[in-house]
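A.B. asks: this one's structure only:
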């Protein structure tokens, strides 16, 4: 896992700085568009990468991310509870809805964080968290997001960054239901809780080293 993490750190410079033409060729582009963010239109990304407590903690520390909401989506039960989702009969995945300013941080950069903060090769599992609610998922909101997600997934698979194939699902956004209030801002409010101390905190330490240039100054 350490080898993969270091490899992806190197790979990030290539992924974020590259885009693809319609015929599949790579062309370079600026990481962040230069524009006045005062009147910029906000955009939304929806990711699932295991426990939403972890996902929220990563993305809410990034410059340009305005809001991160933990919730459930992709399933067929309206307004599900945490208990219902944990029963594995709702079809829902634990998700983070990320509202961001593309003038400050791009969707490409959010994808980089997504790929590097979980294992996208394990089906319905992240570490000791096992179940369909922990599935790796990208729910795209437009064609551009779809194309970027699919091409970066293919590029990562081809690169051999992971020993096993990536199983992340990439599907059109279907629905999203915010989780209960006690799940929101969970790590920041519960840093002494066991899961936060022994699971989230070590991941955040690695994350903050890799993405130190993209973090909000504390």
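C.D. replies: Right, received. Where do you want to start? Here the structure is a predicted model, which is why all the values come from computation and not from measurement.

A.B. asks: please count neighbours and contacts with C-alpha atoms only from this point.
C.D. replies: Noted.

A.B. asks: check which residues of stretch 88-101 are buried.
C.D. replies: Residues 90-101 are the ones in stretch 88-101 that count as buried (16 or more other Cα atoms under 10 Å).

A.B. asks: could you dump these into TSV with secondary structure and distance to residue 164 added?
C.D. replies: Shown next, in TSV, are those (DSSP: H, G, I helix; E, B strand; the rest coil; distance: Cα to Cα, whole Å):
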residue	secondary structure	distance to residue 164
90	coil	28
91	coil	25
92	coil	25
93	strand	22
94	strand	23
95	strand	23
96	strand	25
97	strand	27
98	strand	28
99	strand	31
100	strand	31
101	coil	34
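
A.B. asks: okay, pairing it with this:
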């Protein structure tokens, strides 16, 4: 285990309960941490981030083994499981904290995500332009304990049943070969 490669990916694609639940299902993903990044307030709380005034997005930090899952695979799932064409919104979740943004950790990741977005736009994949921001990774602040592994602990909660369960069904249908 200690001699395995580990790399980091950071994505903001709406509610971090949703994105965490999806990426935990992928082969090669070792850890998914929901939290906040991209803003200016140090150690923000969930309540502060919800005001939309901290500059932070709800995001996930993924630790993965690139021998088992590529960054491109992660991008494919990221762009395939949320709407990257809506500015500061995912479904009923509205505000800058729900924006679509990729925080890159290397020049290689930056190039890869820019090329991926360019391809989606050239192919008019969504019928409209991708608005996902691409930014250098900033300090990542882990979310409060009650947000960690939220879906698996709260599957019968209304939001989980209405929003996350259908996303997981779509993931299992469309990305079967990438699942654990």
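C.D. replies: Sure, I can see it. Please read all numbers here as calculations on a predicted model, not as lab measurements.

A.B. asks: what about the counterpart of residue 117 of structure 2 in structure 1, how many neighbours?
C.D. replies: Aligned by TM-score structural alignment, residue 117 of structure 2 pairs with residue 153 of structure 1. Counted with other Cα atoms under 10 Å, residues neighbouring residue 153 of structure 1 total 21.

A.B. asks: leaving out sequence neighbours, find the closest residue to residue 153 of structure 1.
C.D. replies: Nearest residue to residue 153 of structure 1, sequence neighbours excluded (Cα to Cα, 6 or more residues apart in numbering): residue 166, at 7.3 Å.

A.B. asks: helix, strand, or coil at that neighbour?
C.D. replies: Under DSSP: H, G, I helix; E, B strand; the rest coil, residue 166 of structure 1 falls in the coil class.

A.B. asks: is it true that it touches residue 115?
C.D. replies: No - with contacts counted by Cα atoms under 8 Å, residue 166 of structure 1 stays clear of residue 115, the gap being 9.9 Å.

A.B. asks: the residue nearest to residue 153 of structure 1 matches what in structure 2?
C.D. replies: Using TM-score structural alignment, residue 166 of structure 1 pairs with residue 130 in structure 2.

A.B. asks: likewise residue 178 of structure 1?
C.D. replies: Correspondence of residue 178 of structure 1 to structure 2, assessed by TM-score structural alignment: residue 142.

A.B. asks: ok, that match touching residue 44?
C.D. replies: No - at 9.3 Å, residue 142 of structure 2 does not count as touching residue 44 under the criterion of Cα under 8 Å.

A.B. asks: where do the helices of structure 1 begin and end?
C.D. replies: 2-16, 52-59, 82-86, 107-116, 143-159, 186-189, 194-195, 201-210 (DSSP state H).

A.B. asks: out of those helices, which is the most enclosed?
C.D. replies: Sort those by mean neighbour count, taking mean count of other Cα atoms under 10 Å, and helix 52-59 sits at the top with a mean of 24.

A.B. asks: center of structure 1 - which residue?
C.D. replies: residue 114 (3.4 Å; Cα atoms, centre = their mean).

A.B. asks: what lines up with that residue in structure 2?
C.D. replies: So, by TM-score structural alignment, residue 114 of structure 1 is matched to residue 78.

A.B. asks: from the buried residues of stretch 88-101 of structure 1, which two are the most distant?
C.D. replies: Maximum pairwise distance in the buried residues of stretch 88-101 of structure 1, criterion Cα to Cα, is 32.0 Å, between 90 and 101.
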